[in-house]
Every structure is written in structure tokens, then in C-alpha cells.
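> What follows is a predicted protein model with its sequence.
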Amino acid sequence: MANSPPLLKQGATIGIIAPSSYYDKEQFSTSISLLKNKGYKIVFHDQVDAQHNQFAGTPEEKLNALHDYFKNPHIDAIFTLVGGNGALHLLDKIDYNLIKQNPKILMGFSDVTALLNAISSQIGLITYHGPTIASFSKIATEDIDQCFDLLHNQTLNIPIPNDINTEGLLYGGNLSVFQALIGTDYAPPLDKDLILFIEDTNDHLSRYDRMIAHMKLAGWFKNVKAILVGEFLKSQDNPDRPFGMEIEEIIKTHTPNIPIVTDMPFGHGERLITLPVGAKVLLKNSTLSYKS
């Protein structure tokens, strides 16, 4: 059974790490001001300023930052700076027992999908697919409010356009990163009822088709009860030789018997609701719901 981390409280101290690509944190000052104005204390790990090629430091530096903030009793929640690349490098080095003994909120999206799903599937701790520091200043105000409502109260009620009646453990995130977990020890369990949610950005339709086909061939859809499809921003195609299918049709082609909910408000655009990865969620009465 999934375990919720301690609730985020008003005035909490939020620690920032950068498990993926390097970006200068100064360019996200608007997001930091937003969080401070909400009453939170913000602390950056020194690792955020590290740079190794395009990454925010070496895998060892990133790993130390992750471990440091999970075991630090003065850090109440861990938010991630930005996505990019490189979080996948950490999965076989993480001290999952340390995290299990020191549970707290971990949130991010995009490349951070790797950490969220690995940690949740390994130790049953709910993690949060939601804004990075880079995205707080870009997303809709209603999604920021929903994010903190979930973190403060551990409740979720999101309207959906389909009247589906099913339930399962919620896993997913960025399709490209999530698909890279399939076949590893860090993918979600195949033997439990699952609700999959996916989004992506700036990739070719033919590659999305390959990813979904791989997941099907790996047997990953056999216990998936529904698929929630967010925004696939800037999907690319060959104008001279069009692929011929958009993302919804691609998914339906490979999973004809699984209910699909499209136009969900999460992705790399202006909409990014926060979702509890690893939580048991209910789809009923045109609502996606969860309560700890």
C-alpha cells in the first residue's frame, strides 16, 4: 500500500535540488518570489550551482543532494529546479531505505519522472508530478492553487470529460522518460491495477508510436485500467511524409480495449495540475479523485 509523506504546512522549509540539467537558478527568481510570498522558506542545495557538461553536476553530486535533503530534519519538502536530462543516471545508486526512513514530499515533472516513479515503485512512497521551480511562474494560477491544496490536504478532485468507473495505482509522467523505465527494476509493478498518465513535448509522432508499441510488447498494459493523456506540446511530423496519426489515435491503436481520457490539464504548457504518483486513485462520476 502506498504511503503519503507528511503534509506540507504553512511556513514549511522547501529544499531545492537539481537532479537533471544545469540552469542558472537566478533566472527563476519570479518563481522563488511566488513561493516566498506564500510563506515558505526556500533553501537551495549547493549542488544546484554545480555544472558537469549539460548536467547540474555529476551523478554523485546529484545523489548526495537528494540524500542530504531527505535526511535533513530542517527540510520539510523537496522541490526540483528544472527538468532536462540526467535523472535516470541516479536510479541504481539511490539509497531507497534512507528515503523510506525519512519520507517527505518530492515534486517535479519532465525528466524528474524517473525519480518519481522509481522511488514510489521501490518503497511505496507517494511522490508528486507537479511544477518544478522553473515552471511555477509559467503555469495557470488555478494549477498552482491545486498543487498546494493537494500537498496541504492530500485530496484530489479533478473533473474529467469521460464517465469511467475504475480505480488503480497512478503512475506515469513524461512518456519518453517513463518508457525508458520499462524493463528495469525501477518501473511500476506489472501485477497491480494501474492508471497511466502521460505527456510529452517536442518529439516526433513516429517516436511516440515506437514508445507505446514497446510498452505494449513488454506487457506493460495488461493491468492498465485507464490512460490519462495530457498535452503533447509541439509534436513533430514530416510534412513530406506525414505519419498519419495524432497521439490519441496512436495510443488507441496499441491499446484498443483500455479507456482513454484526453485533454487532461498537465504537460509542458500553461496547464500543469499536480498528481500523486503511486497513489490509489478513483475514476468515477466524471472525476479523478484521491484521498490519503
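Ah, there it is. Residues are numbered from 1 along each chain as shown.
> When you work out contacts or count neighbours from here on, use the C-alpha atoms and nothing else.
OK.
> what's the spacing between the spatially most central residue of the chain and D149?
Nearest to the geometric centre of the chain sits H129, at 3.1 Å (Cα atoms, centre = their mean). Going from H129 to D149 by Cα to Cα, to the nearest Å gives 14 Å.
> cool, A279 as well?
Distance, A279 to D149, by Cα to Cα: 16 Å.
> Who has more neighbours out of these two?
Neighbour totals were compared for A279 and D149, and A279 leads with 26 against 15 (other Cα atoms under 10 Å).
> That one contacts L169, correct?
Yes - here A279 reaches L169: they are 5.3 Å apart, a contact under Cα atoms under 8 Å.
> so after the one helix or strand F70 maps to, what's the next helix or strand?
Taking DSSP states H and E as the definition, F70 sits inside helix 59-71. Note on helix 59-71: by DSSP H and E, the next helix or strand toward the C-terminus is strand 77-80.
> hold the first one in mind and look at this next one:
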Amino acid sequence: MESAPLVRLAPVEEGAGVSIVAPASFARQDRIDDGVKGLQAAGFVPRFAENALARGPLFFAGTPEQRISDLHSAFADTEAHMIMALRGGYGSNYLLDRLDLELIRSHPKPFFAYSDLTGIQLHLLDKLGLPVFHGPMLAADFYLEDGVHLASFNAALAGEPYTVGAAEGLRSLRKGSASGTLYGGCLSIIVSLLGTAYEPQTEGKLLFLEDVGAKPYQIDRMLWQLRHAGKLDGVRGIVFGEMLDCASPGVGPELLEQAILSALEGIDVPVAFGLRSGHVSRQNVTLTFGVQAELEMGEETELRIFEPAVKKSENR
């Protein structure tokens, strides 16, 4: 299946309104309060959706009807120039068959999220060509003093090319270079969508994969599943995230890297590791999925995002 052509979004200027939505789980109030302060300090104006602070039923931030209503309203809101998820958690899968694609197509704007929101983000990219901003969320990153990598966040919103490398944790596991459409997200969510109508279109992409709290054998198992589902066919290269808390107790971190290389044996593409985007310990890097990027592992290991997802601002 061919992906839709990439939509070029309007640039987001300092002082813009940000619709805060909670399509999955609810968040702690202290993190919400501190996240508001962090987003304001970055120069933006948070605007909470009607049900964004709902708690329940169960572990959800409202019913599916409330959550999808908020998401649709956020896209349609002319006072908000981008959308940001409160946090991930679990539950946005219940919204996939409720998405009003025509409404979203008519009101495209940046949507910042990761983790559980990977499914929605990649579905909108595949179906509508809506670029994915795999980056910080209000009560997951902006509440922390050092939670957001502002350079990549601002560059992605401004339509500027940007590069991340060793300073952002990136290093080589298997040397080489590759270029192509950057694509990916949370590994466990991608795997959970296999065999559904929302199966991500990973083939032929420069693939970014990250997760949190999964043991090396579980990462191996998910890569095995991707491989045998044909989702690693023709990939140009693979970049792994920081893989926070993905070590086995009492075993060194090298086991995870060995497991990754073992699982990818015979897939002759460059492999990088450690990029802090998604579930991270600090400074969450924004990655723009759907645009052209280049992975280079020579003297330095760098991921260059050279195609903008937004139109260049006339004021810049």
C-alpha cells in the first residue's frame, strides 16, 4: 500500500495556542501543572480540551467518545496551531476506528505525541500524509526541568533542517549510511497493530524503533515478529532509541545490543542505537516522521532531517 503524499503544514510561531488532549491515559495533576509551566516557558499557550483532565473509567482519560471528540475538536480549533498529547499510557487504540479522516484532512496541524499514540500518528501519516511529530508531551516531558530537547522541537516546528548525533545519545551498532523516509515509533505498539487494518507501513523506510521497560528477550521477540511479518523488508536502515530500562536485572547493557544485532542478522542495513526520542531519561528529541532523512555513521554518527514538514515561515 502506498502512503499518501506528505502534507506541508503551516509553521507554528512563538506564542501559538496548543490544544492539549488525552487520547489514552490520565496523568498526575502535579505533572500537568508543571507541564503547563514548561510549555509556557517555551513560548506557547496551552489550551485544554474539554475532557483532557478526565480520570477514568478504569485507566483511561475519559470514554472513547469523550477522547475522540476532544481529538477532533483540537484539529478543528482555529485558535490552536498545534496539538499535544497529555501523556501516553494506554487506550488510543480504541479511537482508531472512530477517526474522522476527512475532518482531520481539512484541518491539518502538528500533533506531538509518542508511546501509545504511535498507532494514531502512523495511521494519519499513512492515510492522510500528516507528518508525525514524535516528540515531547505535556505531562511526560515538559513537566521536567530537562525533559525537552528544545533545539529539535523548535526546528521541526519552524521547517528548519536539523541534525542529531552523539550529544543526543546516537551511536553506531553496525556502520554504514542510509537515506529515506523516516518512520517508526514505539516498537511494542507497532507490533500490536500487525494483522489489523491499522498495520504500519514500515517497508522501505528509514526505521526508528524505541520502547521502555522491555527485557532484551522481549525486544528480540518483537523484532522476530516484525521480520516474519515482512515489516523489515527493504528497510533502508534502523535507528533504535535510548531503550530506557530495557536491560535484564543483573546483566550488563551490552546484552540488549547483542540481542538486537542477533535478531537483525542477515538484514544488511546500518543500525544505530541510543537516540533519545520517545521514552527517554532526559531531553526528549523531536523526530519528524514522513520526511526525508539521512543516517550517516562514519567518523561521527548522525541522523540528518533535511526535508521540512512545515512551510518555511515568511518571518524567518
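Perfect, I can see it now. The shown structure was predicted, so the numbers you read here are calculated from the model rather than taken from an experiment.
> What's the TM-score once they're superposed?
The TM-score (TM-score structural alignment, normalised by the length of structure 1) is 0.90; 289 aligned residues with a Cα RMSD of 2.3 Å.
> sorry, back to before: map the residue nearest to the centre of structure 1 across to structure 2 for me.
Here H129 of structure 1 is matched to H134 in structure 2, going by TM-score structural alignment.
> Kindly report the same for I144 of structure 1.
By TM-score structural alignment, I144 of structure 1 lines up with L150.
> mind listing what its match touches?
Q283, V285 (Cα atoms under 8 Å, 6 or more residues apart in numbering).
> separation between the match of H129 of structure 1 and A247 of structure 2?
H134 of structure 2 sits 23 Å away from A247 of structure 2, taking Cα to Cα as the criterion.
> What of G91 of structure 2?
Using Cα to Cα, G91 of structure 2 is found at 26 Å from A247 of structure 2.
> ditto for R98 of structure 2
With distances taken as Cα to Cα, R98 of structure 2 is found 37 Å from A247 of structure 2.
> how many other residues sit next to the nearest residue to K138 of structure 1 once chain neighbours are set aside?
Counting by Cα to Cα, 6 or more residues apart in numbering, K138 of structure 1 lies nearest to E270, which is 6.1 Å off, once chain neighbours are set aside. As a burial measure, E270 of structure 1 scores 17 neighbours (other Cα under 10 Å).
> Could you find the counterpart of E270 of structure 1 in structure 2?
Looks like E270 of structure 1 aligns to R282 there (TM-score structural alignment).
> SS state for that match?
coil (DSSP: H, G, I helix; E, B strand; the rest coil).
> now E265 of structure 2
E265 of structure 2 carries the three-state label coil when classified by three-state DSSP.
> Quick one: neighbours of L256 of structure 2, just the number.
22.
> Pretty sure it sits in a helix.
Yes - counting by three-state DSSP, L256 of structure 2 falls inside a helix.
> Tell me which residue of structure 1 lines up with it.
L256 of structure 2 maps onto I247 of structure 1 when the alignment is built from TM-score structural alignment.
> same deal with I190 of structure 2?
In structure 1, the residue matched to I190 of structure 2 (TM-score structural alignment) is F178.
> Verify the contact between its match and L116 for me.
No - counting by Cα under 8 Å, L116 is not a contact partner of F178 of structure 1; they are 9.9 Å apart.
> Between R98 and A247 of structure 2, which is the more surrounded one?
A count of neighbours by other Cα under 10 Å puts A247 above the other of R98 of structure 2 and A247, at 20 against 13.
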